[in-house]
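1. Please work out how this folds:
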Amino acid sequence: MTTTDPAAAAPHQAFAADAPLPAIGDVRAAARRISGVVRRTPLVRSDALSELAGTDVWLKLETLQRTGAFKLRGAYNFVASLADAERARGLVTASAGNHGISVALSARLLGARAVVFVPDDAPEGKRRRIAREGAELRLVAGGYDAAHAAAEAFAEESGARFVNAFSDPAVVAGQGTVGLEIFEERPSIRTVVTPAGGGGLIGGIGVVARAIGDGVRVVGVQTDETAALHASLAAGRPTSSVYGPTLCEGLSGDIDERAFRLAREVVDEVVLVSEDAVRRAIRWLAAEEGIIAEGSAAVSVAALLEGAAGEMRGPVAVVLTGSNLDAGRLAAILSGD
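-> Predicted coordinates:
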């Protein structure tokens, strides 16, 4: 494990920023490609949230995904889409945890080398899992955006394929399979509430909702400390902002032009909740549903508990994106700290 200085990072991406945005056909192709590797996760009714919302509320449990988070869908679709010669160049990415775990596992399953740049304040448990899957872990000071810049610079210098965590078309298409599964199982869903970070998951779900949903409302949720997408949509352009400490590291970091373009087309609204509301949602999920959710997942339930998402047109699907919460942090939250 090494620590990297992100200075002088150069931009690098393996796709054109103005290339066509993913479409429903790309999501369906991703679903076929990831089948047998990525779990089709349960969609279960929450009696307590249904009573609170006054309509049926269904929980999409990506907490039960193979890596403990939805990110495997996009990462595996990307790596499996590459030609053998491209995979032989190696893979590199930046991650606050879940995406890195997923790229590392995908690389191992498909016989590729992976290097993952991680903020040095990322949860220790997630860092251990990245290393355990066989990737080379490099720690970067300065938060997620610094890790992202360092990973892009490494790709430029080494020729490795950079796996964008949120705006590569193959990654977005893979994440969109969450939405495909929701609507295949419950075509009557009229509102989807999902965590929103860099825009890959909500963008992929939005592509599906616009293609096969009947007037479906797509609502993203961020916290006050991870509000880049919310701020960008409000400003009408991608904005760069500095936020404070967060329980939702998976939602932190800025979004790029491509992710912004997709969100503007397929997302109806992004709402904000407080970090304290996320803690309350984690406790509520554990007590009422027996579900362990990390902060970046619990934001979607926090929006319902706090009434932040407005009046719900049902049935409603709420995406719980992951369960990778350090035991010590979970214990502190459950005890009220």
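2. From now on I want contacts and neighbour counts done on CA atoms only, so please keep to that.
-> Fine.
3. Quick check: residue 73 touching residue 179?
-> No - contact status for residue 73 versus residue 179: not in contact, 11.6 Å apart, counting by C-alpha atoms under 8 Å.
4. For those two, indicate the residue with more neighbours.
-> The residue with more neighbours, out of residue 73 and residue 179 and counting by other C-alpha atoms under 10 Å, is residue 73; that gives 34 against 25.
5. Quick one: residues contacting the closest residue to residue 245 other than its chain neighbours.
-> When the adjacent residues along the chain are set aside, residue 245 lies closest to residue 225, with 6.9 Å between them (C-alpha to C-alpha, 6 or more residues apart in numbering). Residues near residue 225 by C-alpha atoms under 8 Å, 6 or more residues apart in numbering: 243, 244, 245, 246, 252, 274, 275.
6. between those residues, which is nearest residue 87?
-> Here the nearest of those to residue 87, counting by C-alpha to C-alpha, is residue 252; it sits at 28.2 Å.
7. count of neighbours near the nearest residue to that closest one once chain neighbours are set aside?
-> Computed as C-alpha to C-alpha, 6+ apart, the closest residue to residue 252 that is not its neighbour in sequence is residue 226, at 4.9 Å. Residue 226 is surrounded by 32 other residues when neighbours are defined as other C-alpha under 10 Å.
8. quick one on the thing from earlier: may I see the contacts of residue 225 organised as a markdown table, with distance to residue 296 added?
-> Converted to a markdown table, the contacts of residue 225 look like this (distance: C-alpha to C-alpha, whole Å):
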| residue | distance to residue 296 |
| --- | --- |
| 243 | 15 |
| 244 | 15 |
| 245 | 13 |
| 246 | 10 |
| 252 | 9 |
| 274 | 12 |
| 275 | 10 |
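9. how about this one, so we can line them up?
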Amino acid sequence: MTADVLSLEKIEEAKRQLAGVATLTPLDHSVTFSALTGNTVFLKLENMQKTGSFKIRGAYNKIMSLSEEERTRGVIAASAGNHAQGVAYAAGRAGLRCTVIMPEGAPISKVMATRGYGAEVILAGGGYDEAFQYAVELQAKSGAVLVHSFNDPEVIAGQGTIALELLEQLPEIEAILAPVGGGGLIAGIAFVIKKIKPSVRIIGVQALGAPSMFLSFKEGKLTGCRHTCTFADGIAVRQPGDLAFSIIKKHVDEMFTVDDEEIASSVLMLLERSKIMVEGAGAVGLAALIHKKTGLKSAKTVVLLSGGNIDVNILSIIIERGLIKTGRYARLRVMVTDQPGNLRRLLGAVAEARANVISVSHDRIKPGIPLKQAEVILALETRNRDHLEQIITSLAGIGYAAEIIS
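-> You can find the predicted model right below:
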């Protein structure tokens, strides 16, 4: 497929089709991230979209375009989670039979949400690409219509409606940062923007652990990657779409990658500073801006937060690791003489240093601990890394050598 299957008329029609279904999501001016990056930053909150991500736009537009004969066959899709929910919701609304293939490791929350919308969910494969291959095999047997998550003109047209909204919400827009997996989202946005306001800089961002479209963009030809390794499961795609790529190479200005640490820090900053919850895939654009990948300066910049369906287990790990990294949570190992009163003396010193004790482990029988000694593990809540260093120095001053173990 080539880019000529897409048109502004098709995307305008998609917008009409989605009226009353997709939410007009807010465009939020962020003072925090503007000051941090030196740009005027606006957050397009697609994490607040129905089903928790932008995917409802493309999925619904595709399903509504099916003929009566196609509808009788039902639909099938493969997805790590967000497209799954979009397809399931759209199919349920249209009264169609729906089967969704999801990777075996898909977040339980996304699996349950997809089933909650009425779809039959089958878990297969270790990632999106394996799930997609299984969906293709099932589709050949069942005759159901395959609703591709990114390489379909109707799906791309649906995603392109975001750009129409942005031009209405911020006519003076100068740059857009969008997440990239298979490429359907940025393809739709870039197509619209470059037709209507070509001066706007379109920047794609991929996870470093799943860089297939980034590599394709840099090499000028469709290029896959052998495996993916990122917690941003929504954009963990090994083989990007040929239709999406044909649009991207013509209309996207630049593409960058960010690693999982940069993504995780952006997820945490959004949660703590802006009270906005996004998944890993939704935070890559902001990660690129915060970590100075783009070179943008003093630009009216829209960062697309594409989804908010983060697994709570992943979120808890991100929060804990973020607290450790900034010195706000620490576990200290301290050896004390095994005598009455020594533990109380240690804890008194910690309290005097204004640290909050979360837990205490006292062990004098573990192998390797010298006789007449005890190992104390303290989990502490601290203000920052400077405060943590002050606590360690304070303990050293009264004879306790504290070692940070996490």
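10. my read is the residue nearest to residue 245 of structure 1 is in a helix, agree?
-> No - if the criterion is DSSP: H, G, I helix; E, B strand; the rest coil, then residue 225 of structure 1 is coil and not within a helix.
11. Report the separation between the aligned partner of it in structure 2 and residue 259 of structure 2.
-> Matched across to structure 2, residue 225 of structure 1 falls on residue 209, judged by TM-score structural alignment. When distance is defined by C-alpha to C-alpha, to the nearest Å, residue 209 of structure 2 is 7 Å away from residue 259 of structure 2.
12. cool, residue 55 of structure 2 as well?
-> Distance of residue 55 of structure 2 to residue 259 of structure 2, given as C-alpha to C-alpha: 23 Å.
13. how much does the helix or strand hosting residue 100 of structure 1 stray from structure 2?
-> Counting by DSSP states H and E, the element that carries residue 100 of structure 1 is helix 98-109. Plainly put, helix 98-109 of structure 1 ends up 0.3 Å away from its match in structure 2 on average once the two are laid over each other (mean C-alpha distance after the TM-score superposition for structure 1).
14. Direction-wise, compare the helix or strand following that helix with helix 98-109 and give the angle.
-> Helices and strands here follow DSSP H and E; after helix 98-109 of structure 1, the next one along the chain is strand 114-119. For the pair strand 114-119 of structure 1 and helix 98-109, the angle between their directions (axes from the mean of the first three to the mean of the last three C-alpha atoms, to 10 degrees) equals 170 degrees.
15. counterpart of strand 114-119 of structure 1 in structure 2, which residues?
-> The aligned range for strand 114-119 of structure 1 in structure 2 is 98-103, by TM-score structural alignment.
16. What sits closest to the aligned residue in structure 2 for residue 152 of structure 1 if chain neighbours are left out?
-> When structure 2 is aligned by TM-score structural alignment, residue 152 of structure 1 is paired with residue 136. Using C-alpha to C-alpha, 6+ apart and skipping residues adjacent in sequence, the residue nearest residue 136 of structure 2 is residue 146, 7.6 Å away.
17. what residue of structure 1 takes the place of that neighbour?
-> When structure 1 is aligned by TM-score structural alignment, residue 146 of structure 2 is paired with residue 162.
18. With residue 6 of structure 2 instead?
-> Taking TM-score structural alignment as the criterion, the aligned counterpart of residue 6 of structure 2 in structure 1 is residue 22.
19. number of nearby residues for its match?
-> Counted with other C-alpha under 10 Å, residues neighbouring residue 22 of structure 1 total 21.
20. Not counting its own residues, what contacts the match of strand 114-119 of structure 1?
-> Surrounding stretch 98-103 of structure 2, the residues in contact under the criterion C-alpha under 8 Å, 6+ apart are 74-81, 84, 87-88, 91-92, 111, 118-128, 130-132, 134-135.
21. out of these, which are buried?
-> 74-81, 84, 87-88, 91, 111, 118-125, 127-128, 130-132, 134-135 (16 or more other C-alpha atoms under 10 Å).
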